[in-house]
Structures are given as C-alpha cells and as structure tokens.
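In: Show me the folded form of this:
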Amino acid sequence: MSVGFFIDALVTVIGVTTPILLAAIGELVVEKSGVLNLGIEGMMLIGAVTGFAIAFNYGPDLGDWAPWVGVIAAGLAGAASSMLFAVLVLTLGSNQVATGLALAIFGIGLSSLIGASYVGMTIPQFGQLFPDSLAGDPFWRVLFGYSPLVYFALIMVVAVGWFLTRTRAGLVLRAVGENDVSAHSIGYPVIPIRYAAIAFGGALAGIGGSYFSMVITPMWAEQMTAGRGWIALALVVFSGWRAGRLLAGAYFFGVLMTLELYAKASGFSFLPSQFWASMPYIMAVAVLAIMSARDVTGSEAPACLGRPFMPNS
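Out: Predicted coordinates for the structure are as follows:
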C-alpha cells in the first residue's frame, strides 16, 4: 500500500471522528458535574438541521460567513434543547435516564419535522481552513486539509482537559460531581454549575451535529447522524472520564467507522457490508459490557453521576 493510501485513510478517520469527539467532550463535562444526559443523539440532530437551515436560507445574504453563522446557530440550538433536559432533571427532579431518552426521541422527531422541506437539498460545503496550496497538497493535507471544526474539536479536547485538571472552576465542577451535598454545604451553587455544564454539553453536541449536514454531507437527510450520539456516550465511559483517553478512544472508533469503506475498496467481500457498518456499535456495546463486568468504572465515574440533587432535601 502506498503512502498516499495511508494519508487518505488518516484524513478520512480524522474527518469522521470529529462529530463524535465534539459530542463526547461536551458529555464528559456534563458527567463530570454529576449529570447523565442520554439525549446526545437528539441534540446532534437538532444542531444538524439548524445549521443546515441557516446556511441554506441565509447563505446568499451572508456569503462566506454563512457556514460560521450556521455552526454558531447549531451550537445555540443544541444548548437550548439541553435546557429542556436541565429544567426537568435539575429543577423538577425527573429521572435523568428517562428524560435523556425522551430528549433523544424529541430531537429525532423535531429534526425530521423541521427538515421535511429540506430533504435532498444541498448547500456549499464548509471547506478547509487553510489555502489550497496546503490543504490540497498530497502530503501536507494530513495536517492542513480539514474543516475548521476539526481543529476546533482538538482545541476543545485540550481546553477541557486543562479546565478540569488545572483550574479552580474545574475543581469545583468535579467536586459537585463527586459529592454534591458536601459542595452545597460549603457554598458552591450545585444547580447553576450543572445548568452551565449541561448547556456546554448541548452546545458541543449541536456543533457536532452540524458537522454532518455542513461538512461530511452538505445536504439534509433524516437521522443523518446514524446513531453517532450513542457512540459518543460509550466513548465517555471507554475513556474513563479523562480527556486524553477520550481523544485516543475517539480515533479508535473512527477507524472502526471507516472499515466499511476501505473493506469494500480493498475487495474484502467475504463479509456483508452491514457487518462493517455495525462494527462501531458492536464494539461500543462490547466495551461497555466488559468494563461493567470488571467493575472498572466504579472508581473512575463521578460518584454522583445520575443521582438527583434537591437543594432543599
């Protein structure tokens, strides 16, 4: 195999990994605060349809700024949808698992409703950040041939890792996730901190969703995220709730997601294409099952993860 083949494969892996990396790093912050939000898939789809709709309707007026405005709108839409979840679980005390699943279903339905008039329509692709002399070079495109969202995702991994381990605010957020009662007793605002974490996670999920409709396939199709939000959830557990491991795990799943394309291109037809397409989801279930059986996550997961907190209780 040539060097060009490996460069093509690496560029593909990095590209398809970006949306789940964005969603997973946002969910990492949410879970570090002690909240479990299973609605990533729904928030990604809401972000995807919002970003596409903004770019489609206002592209001629906004010109080169259209994709940037679309991505910002997708992030805001993801954050807004996450606030529905936050109000229900933080203010009203509803079950986090049931509410997260409801948010996922709500996002799927709402995105299908909003996107019904956009099915099959296209927009200009949110192209690479660097000039063609670098982005189109057979060698240098492995570093410079990506959408701005790819670099944004990598920056967010570093920023979140630094925030959680090196800042006082990150320490407070982790304290809230480890022992919310103690954090509340010494004066930390548990509920506002969790609201902020959920909004951040929703914004990144929305931006991750916009990557599907504006970068990977710049057209609208129902449920175009194809379950990637569930992989992002598994990735947080797979990483042991650590940003560095999350980055490595994301690219591991990215390799699995590209196997279908390269298996077909290489002529490995002894297995059906459906097997290769299902491989990331099979691995996600297997990883969760193995880690649960070995009780690996017991000491790494935030102690208050999924537990409701009522300040007056």
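In: From now on I want contacts and neighbour counts done on CA atoms only, so please keep to that.
Out: OK.
In: Next, the buried residues of stretch 283-296.
Out: Ala284, Val287 (16 or more other CA atoms under 10 Å).
In: How about stretch 306-313?
Out: Residues of stretch 306-313 classed as buried: Gly306, Arg307, Pro308, Phe309 (neighbour count, 16+ other CA under 10 Å).
In: so how far is Met291 from the last one?
Out: Here the distance between Phe309 and Met291 works out to 27 Å (CA to CA, to the nearest Å).
In: ditto for the first one
Out: For Gly306, the distance to Met291 under the criterion CA to CA works out to 18 Å.
In: Please enumerate the strands of the stretch 1-150 of the chain.
Out: Along the stretch 1-150 of the chain, no segments are classed as strands by DSSP state E, counting those that start in this stretch.
In: I'd like the buried residues of stretch 306-313 as JSON lines, with secondary structure and distance to Asp61 appended.
Out: Formatted as JSON lines, the buried residues of stretch 306-313 follow (DSSP: H, G, I helix; E, B strand; the rest coil; distance: CA to CA, whole Å):
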{"residue": "Gly306", "secondary structure": "coil", "distance to Asp61": "45"}
{"residue": "Arg307", "secondary structure": "coil", "distance to Asp61": "47"}
{"residue": "Pro308", "secondary structure": "coil", "distance to Asp61": "46"}
{"residue": "Phe309", "secondary structure": "coil", "distance to Asp61": "47"}
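In: how about JSON lines for those residues, with distance to Val215 added?
Out: Formatted as JSON lines, the buried residues of stretch 306-313 follow (distance: CA to CA, whole Å):
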{"residue": "Gly306", "distance to Val215": "34"}
{"residue": "Arg307", "distance to Val215": "37"}
{"residue": "Pro308", "distance to Val215": "38"}
{"residue": "Phe309", "distance to Val215": "39"}
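In: ok, which pair from those residues is furthest apart?
Out: Maximum pairwise distance among the buried residues of stretch 306-313 (CA to CA): 9.5 Å, between Gly306 and Phe309.
In: this one next, for a side-by-side:
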Amino acid sequence: MSTQTTLSPSDAVEQASGPGVQAKIVWRGPIIYLALGIISLVFFALLTPAQDTTRFIVAASRDFVTIAPFGVPSRTTALLVSLVALGLAVWATWLTAHRRKIPTWVTIAFGGLVLLAFLVWVMAGNVNALPLTVLLTGALALSVPLIFGSLAGLLCERSGIINIAIEGQLLAGAFLAVVVASVTGSPYAGMIAAPLAGALVGLLLVMFAVRYRIDQIIVGVVLNVLVIGLTNYLFSTILTQNPQTLNSPPRLPTLPIPVLSQIPVIGPVLFNHSLVIYLMYVVVAVLQVMVFRSRWGLRMRAVGEHPKAADTVGIKVNRTRVRNTVLGGAVAGLGGAALVAAGLAFTKELTSGKGYIALAAMILGRWSPKGALAAALLFGFADSLRQVLNNLGSPVPSQFLAMLPYLATIFAVAGLVGRVRAPASEGIPYVK
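Out: Purely as a prediction, here's the structure:
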C-alpha cells in the first residue's frame, strides 16, 4: 500500500520552483537614476560656463528673519550637486543588485538634487534671481486642483468605479463656483456650491455605470465632452453678455496663520493661503486615516477588490459605489473651486486637461491619499516652474516650458510607477 503525502501550497510552490530561487531583479529604477545623474553631470554641470553665477531669493517680507538674496558659482554648485546625486544612483544600483529595497528618502533626495542642478543651470548668468519661495508657493497653489481631482478618482476607483470624468467634474465645479460667487458677492458661497456641480456629474457617471452597466470609460469620456460643451455654450451665450454680474467672482481672502506664516521659507509656502488650501490639508489627512484605518474604508476597499465577498457579509455593493462616486465628484468639484479661488473669471475649457493629470497623479500615488498628494505636488511644481522661468526669461524655449507639466506626467507614470495593481474589480459592474 502506497502512502500519498499532501503538500501545503507554500511547500508546493517551493518544490516547483526549487530551493533558493529568488525574485527577478528589476533594474529599471537604477537605470533611470544613473541616466538622470549622468545627464545632470554633463549638461547641467560640465556645460555650464565657469564664470556664471546663479542668484536665489529665499525670504519674504513677513518672515521673522530677513535673508538677503545670495549667489552661488553655477558650475561648481551644479558639479557638486550632480556628483552627490550620481553617488546616490550608484548606491541605489548596489542596493538593487543585493536585492534590497531602495529607501524612499533616497528617491526624494536624488530628485531634489537633480532639480537643484537644473535650476542652477537654467538660471546661470541670469541677471534676475530665482525666487524659491514664490516657486514653491506657486507649486502648492497649482497642485491643489490636482490633489482634489486625484482624491476624487481614488474614492471612486477604490470602490470599483473608474472615474475618467474628473476633468468634467473640475470644470463643472469651477463654473458653478464662479457664477454663484459673482451673483452673491461671496467667494465662500461659490466654494460651497462647487461640490454640488461635481457631485451631479459623479451621480450621472455612477447611475449609467451601476444601473445600465455601460462601459465606465466611455461614460466618463462622454461626460467630459458634455460638460465642456455645456459650459462653453453657457459662457458664450450668458456669461459674456453679463460679465459683471455672472463672471466677476471675488477673490478668496488669504488667511495667514499667526506665527507659523512668518517662519522663513516654510511659513509663506505652507501657512499663508486661502481657506481652500487649508481645507485640502484636512481632506488629505482625513482620507488617509479613513481609507486605511476605518470600517468605512475597509468596506469601500472590499467592494473594489471583491464585491461578491463583500455582498456575502452584508455590504451593499452598488449603494457603496453610488455614495463613494458622488462623494468623489463633490471632492473634484471643490478642486474646481480651487482653480478660480484667486478671483479668476471663467473661460472656455478652463481646466486644460488637469483632470487627466489628476488621474495620472492618482495612479502614480498608487491609490493612496498621501501618494496622490506627493504626485500632484510634482506636477504642480512643474507648472509653477514653467510660469516662473517664463517670467524671469530663461534659455529654455517657451514652447518646451509649456510642455513641462505634461512631460512630467508622462515620464512619471511611464518611468516611476512600474507595476501597480489597481483595485481588482474596478470597471466591472456587479450583478447580485
């Protein structure tokens, strides 16, 4: 009589693959680091004229301590910074070869060093000084609509609904914010009304996706086209005829936080803004906790990963998807209000593709609020850098500067995301 031995799943995998088999090394990250380090060394350092100087401004008038503008030797500074960045790239390569994880701080430090080398190179010999505080403040302000849009996509996709309609939700929110603020004379009324427009677009998206089970990507694209067409029509026929009444929103007032706003560099960048930016801080922090540390977040993620299993334990799958998509639309509408918070009048296609960049930020952030925040800040910084360099006059052609935010989106998603796994059941209608 023969004896049959039953193997556990882990033993079976080990027996099939053989002892000592290790995961395949992925060299894409180190290759990108080394390539960027070499580019920084050659183009930003060695090709910079030795006699040039790069000047910086890091102080604001309200700071506790006044820091005078200063200059640094362009080639020497870029050379030192590039060599340190190249050293980090070599270390990242060594870690990868030894199958060790590259620390997050290495990636952040490497990116900051290459960016600093670029700034030194691009401003070398320029009579104007680069205002770092203005650059960073603009980066935060320009990233706020992207942050709200990426959080909207996260709320929808974590529950199983693909939200391509972020562009339309941002645009609808901006339109209603401008009209309501102009009519009432209160920017806060516009900020309250904007989420309603975004929520309405989200409701249309989820109703077609859940009730009629139409392809969610197609519905999202159609809704974007619908909102663009509708707002363009209303702008051409109503807003242009009554610009003083309907298209002259007041500016959201700046609310500097006492003491904190006067800290050099950090204060003006983080603590001297309007209410919508402070609200963004709160929304990111709350969602980071709620998505991963609450029953509500657990149920939402369960619906997006395995709706049938969620249904068997009593979770209303489609109801959860409807609620989260409407909530996501409201968050995106708030991002639309952030677009016009500076008192900007509404114009045709005001969003200019920011909804799609927000979608890329969500993917780059791996469907995490703090990850989406970091990715949106990257794209906002690229946009702010374009504006600052255009104003100061740089050797980089203006057409290339205009492409910076979109190039940053493409390279970040293609080169930095790697293999990411979206929620398993996103885009799949659930039929009980």
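In: For Tyr281 of the first structure, state which of the buried residues of stretch 306-313 of the first structure is nearest.
Out: Nearest to Tyr281 of the first structure among those, with distances taken as CA to CA, is Gly306, at 23.1 Å.
In: The closest one -> the second structure?
Out: Alignment note (TM-score structural alignment): Gly306 of the first structure maps to Gly427 of the second structure.
In: Can you give me the distance of that match to Gly160 of the second structure?
Out: In terms of CA to CA, Gly427 of the second structure sits 6 Å off from Gly160 of the second structure.
In: The second structure: which residue goes with Val157 of the first structure?
Out: Matched by TM-score structural alignment, Val157 of the first structure corresponds to Val284 in the second structure.
In: In contact with its match, which residues?
Out: Each residue near Val284 of the second structure by CA atoms under 8 Å, 6 or more residues apart in numbering is listed here: Leu151, Pro369, Lys370, Leu373.
In: Among these, which ones are in helices?
Out: By the criterion of DSSP state H, membership of the contacts of Val284 of the second structure in helices covers Leu151, Pro369, Lys370, Leu373.
In: ok, so what distance separates the residue nearest the centre of the first structure from Phe130 of the first structure?
Out: The centroid of the first structure falls nearest to Ala23 when counting by CA atoms, centre = their mean (1.3 Å). Look at Ala23 of the first structure and Phe130 of the first structure: by CA to CA, they are 24 Å apart.
In: again, but for Tyr151 of the first structure
Out: Tyr151 of the first structure is 11 Å from Phe130 of the first structure, by CA to CA.
In: ditto for Thr165 of the first structure
Out: In terms of CA to CA, Thr165 of the first structure sits 32 Å off from Phe130 of the first structure.
In: my read: Met290 of the second structure touches Met300, true?
Out: No. Counting by CA atoms under 8 Å, Met290 of the second structure does not reach Met300; the two are 10.1 Å apart.
In: Compare neighbour counts for those two and give me the winner.
Out: Met300 (26 against 14; other CA atoms under 10 Å).
In: which SSE is that one in?
Out: Secondary structure from DSSP states H and E places Met300 of the second structure in helix 295-305.
In: In the first structure, what stretch matches that helix?
Out: Taking TM-score structural alignment, helix 295-305 of the second structure hits residues 168-178 over in the first structure.
In: so where do the helices sit in the stretch 151-300 of the second structure?
Out: Using DSSP state H, counting those that start in this stretch, the helices found in the stretch 151-300 of the second structure span residues 166-184, 187-210, 216-234, 243-246, 266-270, 275-293, 295-305.
In: that older thread, mean per-residue distance, the match of helix 295-305 of the second structure to the second structure?
Out: Stretch 168-178 of the first structure differs from its equivalent in the second structure by a mean of 0.6 Å after superposition (mean CA distance after the TM-score superposition for the first structure).
In: List the buried residues of that stretch.
Out: Those would be Gly170, Val172, Leu173, Arg174, Ala175, Val176, Gly177, Glu178, for stretch 168-178 of the first structure by 16+ other CA under 10 Å.
In: Ala59 of the second structure: which of the contacts of Val284 of the second structure is nearest?
Out: Of all those, Leu373 has the smallest distance to Ala59 of the second structure: 25.5 Å, by CA to CA.
In: re earlier: tell me the contacts of the match of Gly306 of the first structure?
Out: Gly160, Ile161, Ile162, Asp215, Gln216, Ile217.
In: Repeat that for Ile198 of the first structure.
Out: Per CA under 8 Å, 6+ apart, neighbours of Ile198 of the first structure: Val29, Val30, Val35, Ala79, Ser82, Met83, Ala86.
In: just checking, what residue in the second structure corresponds to the third one?
Out: The reference is to Val35 of the first structure. Using TM-score structural alignment, Val35 of the first structure pairs with Ile161 in the second structure.
In: where's its match relative to Val417 of the second structure, distance?
Out: Distance from Ile161 of the second structure to Val417 of the second structure, by CA to CA: 21 Å.
In: With Val303 of the second structure instead?
Out: 24 Å.
In: Just give me the closest of the buried residues of stretch 306-313 of the first structure to Thr225 of the first structure.
Out: When those are ranked by distance to Thr225 of the first structure (CA to CA), Gly306 comes first, at 25.2 Å.
In: how close does the closest one get to Ser94 of the first structure?
Out: Separation of Gly306 of the first structure from Ser94 of the first structure (CA to CA): 11 Å.
In: same question, Tyr251 of the first structure
Out: If you measure Tyr251 of the first structure against Ser94 of the first structure using CA to CA, the figure is 34 Å.
In: In contact with Trp367 of the second structure: list those residues for me.
Out: Applying CA under 8 Å, 6+ apart, the residues near Trp367 of the second structure are Leu154, Arg158, Ala422.
In: Chain neighbours aside, what residue packs nearest to the first one?
Out: Once flanking residues are discounted, Leu154 of the second structure sits nearest to Trp367: 5.5 Å by CA to CA, 6 or more residues apart in numbering.
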